[in-house]
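Peer 1: any chance you can model this:
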Amino acid sequence: MKRIALKIDVDSYRGTLKGVPALVDLLQRHGATASFFFSFGPDRGGRESRRLSPARYHDRLTRLYGLLLPAPQVGVRCVDSMRQARDSGCEVAVHAWDRVRWEARSPTADNAWIEAEMAQACRRFTDIFGEQPYAWAAPGWRTNRHALRLTQRLGLCYASDCRGTSPFIPVIDGEIVLCPQLPTTLPTIDELLAAGTMSVEQAVEQLIEEPSRVAGDHVFTLRAELEGMCFLSAFERLLIAWTTRGHELLTLRELIGSRNIVTLPRHEVAFTGIPGRPGQRMVQGNAFLPPE
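Peer 2: Here you go, the predicted structure:
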């Protein structure tokens, strides 16, 4: 039996309004839970859709946001959906203020810009949920040194900003950041489809087997705009298969809560390409000063 934490990135107005309630209903029907990471500022998805395939931005209306239509303020217009996720027993946390802008600018942004973006998102989270955020997950696994340092300074209990194999304490440029990272360990459905060599059904079949092939706990990242909408039935098949095999589906908070943070290994982080994603993403690197 494996433990699989479900990390749901919520990137857009449509994803929050439509995808989140659909996923909440699906999780409740199958006795599962998950962590929802919300974007709170303007949805500028239309600007991004000019560069991406229709498989990622299938909704015609979404492609107009930030172009022909005003960018809707997600953290104002979708509060009910956000609170529905919280009230269902799922974890809620922070993804970004402006998700499109974060992915485009964060790797090279200066400290002031990073701090302003993270502060806006955290303030809106507190306005909506009445408490300080517990966790942060950088959009697209794109981030920089100052953002990592802020996860510690903001008092977050964990972050999920990278790809990797297991929970760890991050080290960047020799600096230890005392905020644990829970990396995404499994490929995403859209990454498996990116090469154009397999169907959605084949991608699901590969994901069903993946946890058993790799030791340890896992984090699976999905998106409200995909698995909550056009891939909803595919995600349901995946949920059923994992639960049938006895895997425990839980939140990231539950996953890190079961670990002794003091004993987590320290790993350097690196920035590199990953299959199915353009640009540089943060990944878990080598152990930092491992025992000789």
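Peer 1: hey, let's count contacts and neighbours off CA atoms from now on
Peer 2: OK.
Peer 1: list the buried ones in the one helix or strand residue 236 maps to?
Peer 2: Per DSSP states H and E, residue 236 falls inside helix 232-244. Neighbour-count burial for helix 232-244 flags 232, 234, 235, 236, 238, 239, 241, 242, 243 (criterion: 16 or more other CA atoms under 10 Å).
Peer 1: now do stretch 166-181
Peer 2: By 16+ other CA under 10 Å, the buried positions in stretch 166-181 come out as 166-172, 176-181.
Peer 1: now the helix holding residue 236, how far from the centre of its chain.
Peer 2: From the chain centre to the centre of helix 232-244 is a distance of 19 Å (CA atoms, centre = their mean, to the nearest Å).
Peer 1: list the contacts of the next helix or strand after it.
Peer 2: Per DSSP H and E, the first helix or strand lying C-terminal to helix 232-244 is strand 248-250. Contacts to strand 248-250, defined as CA atoms under 8 Å, 6 or more residues apart in numbering, come from residues 1, 2, 3, 4, 5, 6, 32, 33, 34, 242, 243.
Peer 1: structure for this one too, so we can compare:
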Amino acid sequence: MSEERILGLKVDVDTRRGMEEGVPALLSALSSAGVPATFFLSFGPDNSGKAITQLVRNPRFLFKMIRTNAPGLYGVKTALYGTFLKAPMIAKAFPGLCREIEARGHEVELHAWDHRAWQDTLPRRGERWIREWLDQGLSAYDGCLGHPPRAFGAPAWLLTEPAVAVLADSPWEYLSCTRAPSPFLLKGTGKVELPSDLPCLEEVGGPKGAGKILSALSAGGIHVLPVHAEVEGGIWSGAFADILRGARELGYRVAPLSEVVAIFKKRNLPERGFRAALLPGRAFHCAV
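Peer 2: Below you'll find the predicted structure:
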């Protein structure tokens, strides 16, 4: 049993609804719990409606949408953005809220420009497209916050070799792009990869799966919990509160990811590449 008990909260914001409604709700919940988090924001257009093509191509995705009550989590409008409704900007449309996150003592990093485009088309994209996509995200980030981000978290935890090559050329302090069980140096980049090693609520059965996450925390150690603004900042907020309460009872200290990665930078981490794996409860492969 590990004497270290540190928990990092990696909050991904994937949609307009997640930014507009989920982030304020999470800020309130985090304030009530007295803990910090690191928010990874999508800045560009919300093209969530284009995911409809995946419902036909991937039965696992359709099953996941049904199992997790996707309309309740994301809303009907989100399912139409980018198809029947114009794709609205996500974090770029809320510069004041971006700054409020930081003002409240949390961290803001870059998650995406167009989240759906990365998630659906990255495997066939080359370095030029990836670099242009990142540049748009970096420009929007700077326009909202007035400084560059320190970290990047890949949408859907999806990586390719061209993506790694582009990330290697950028001055990130660390990456958080995989679901690996422990941190490592991402080969070819020289950068620490701080993975989300715990499961998402959506992967463990929703609110009733909070106990499974707490069970994974029971042995101690340093962990990163993936949180989604649309989920834990929405109808599953009660389960998120249960996790925070349970982690505190287990003796965990919640720390921002910059502090977590600083701990690992002092350690002799293995250097390796990534591989793709289909994790339990997920519809698509992700990097580990």
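Peer 1: just the helices from the second structure, written as ranges.
Peer 2: Counting by DSSP state H, the segments of the second structure that form helices are 16-17, 23-33, 52-57, 59-67, 70-74, 76-80, 95-103, 115-121, 127-145, 161-168, 210-217, 237-249, 257-265.
Peer 1: mean shift between the shortest one and the first structure?
Peer 2: Right, helix 16-17 of the second structure. Comparison of helix 16-17 of the second structure with the first structure after fitting gives an average deviation of 0.6 Å (mean CA distance after the TM-score superposition for the first structure).
Peer 1: equivalent range in the first structure for that helix?
Peer 2: Aligned by TM-score structural alignment, helix 16-17 of the second structure falls on residues 13-14 of the first structure.
Peer 1: since we're on the corresponding residue of the second structure for residue 111 of the first structure, how many residues are nearby?
Peer 2: In the second structure, the residue paired with residue 111 of the first structure is residue 127, using TM-score structural alignment. Neighbour count of residue 127 of the second structure, defined by other CA atoms under 10 Å: 17.
Peer 1: so of the helices of the second structure, which one's packed in deepest?
Peer 2: Of all the helices of the second structure, helix 16-17 carries the top mean neighbour count, a mean of 25, counting by mean count of other CA atoms under 10 Å.
Peer 1: burial check on the closest residue to residue 22 of the second structure other than its chain neighbours, number of neighbours?
Peer 2: Distance criterion CA to CA, 6 or more residues apart in numbering; nearest residue to residue 22 of the second structure, sequence neighbours excluded, is residue 233 at 4.2 Å. Residue 233 of the second structure has 27 neighbours, counted by other CA under 10 Å.
Peer 1: just checking, residue 233 of the second structure touches residue 26?
Peer 2: Yes: look at residue 233 of the second structure against residue 26 with CA atoms under 8 Å: they come within range, at 5.1 Å.
Peer 1: show me the biggest strand of the first structure in terms of residues.
Peer 2: Secondary structure of the first structure per DSSP state E: the longest strand is strand 277-287.
Peer 1: any idea how far that one is from the chain center?
Peer 2: How far strand 277-287 of the first structure lies from its chain's middle: 15 Å, per CA atoms, centre = their mean.
Peer 1: mind listing what's buried in that strand?
Peer 2: Using 16+ other CA under 10 Å as the test for burial, strand 277-287 of the first structure gives 280, 281, 282, 283, 284, 285, 287.
Peer 1: that older thread, residues contacting the match of helix 16-17 of the second structure, please?
Peer 2: Here stretch 13-14 of the first structure makes contact (CA under 8 Å, 6+ apart) with 43, 62, 72, 73, 74, 78, 225.
Peer 1: do that again at 6 Å, thanks
Peer 2: Contact with stretch 13-14 of the first structure is made by residue 74, as judged by CA atoms under 6 Å, 6 or more residues apart in numbering.
Peer 1: one more: stretch 105-116 of the second structure?
Peer 2: Residues outside stretch 105-116 of the second structure that contact it (CA under 6 Å, 6+ apart): 36-45, 47, 137, 149, 151-155.
Peer 1: buried ones among the residues you listed?
Peer 2: The neighbour-count test (16+ other CA under 10 Å) marks 36-45, 47, 137, 149, 151-155 as buried among the contacts of stretch 105-116 of the second structure.
Peer 1: aligned to residue 4 of the first structure, what sits in the second structure?
Peer 2: Residue 4 of the first structure maps onto residue 7 in the second structure, by TM-score structural alignment.
Peer 1: OK, contacts around its match?
Peer 2: Counted by CA under 6 Å, 6+ apart, residue 7 of the second structure has contacts 222, 223, 224, 254.
Peer 1: dump those residues into TSV; add distance to residue 176 of the second structure and neighbour count as well.
Peer 2: Converted to TSV, the contacts of residue 7 of the second structure look like this (distance: CA to CA, whole Å; neighbours: other CA atoms under 10 Å):
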residue	distance to residue 176 of the second structure	neighbour count
222	15	21
223	13	25
224	10	25
254	17	23
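Peer 1: so which of those residues are in strands?
Peer 2: 222, 223, 224, 254.
Peer 1: residues in contact with the alignment partner in the first structure of residue 286 of the second structure?
Peer 2: Counting by TM-score structural alignment, residue 286 of the second structure corresponds to residue 281 in the first structure. By CA under 6 Å, 6+ apart, the residues touching residue 281 of the first structure are 141, 142, 271, 272, 273.
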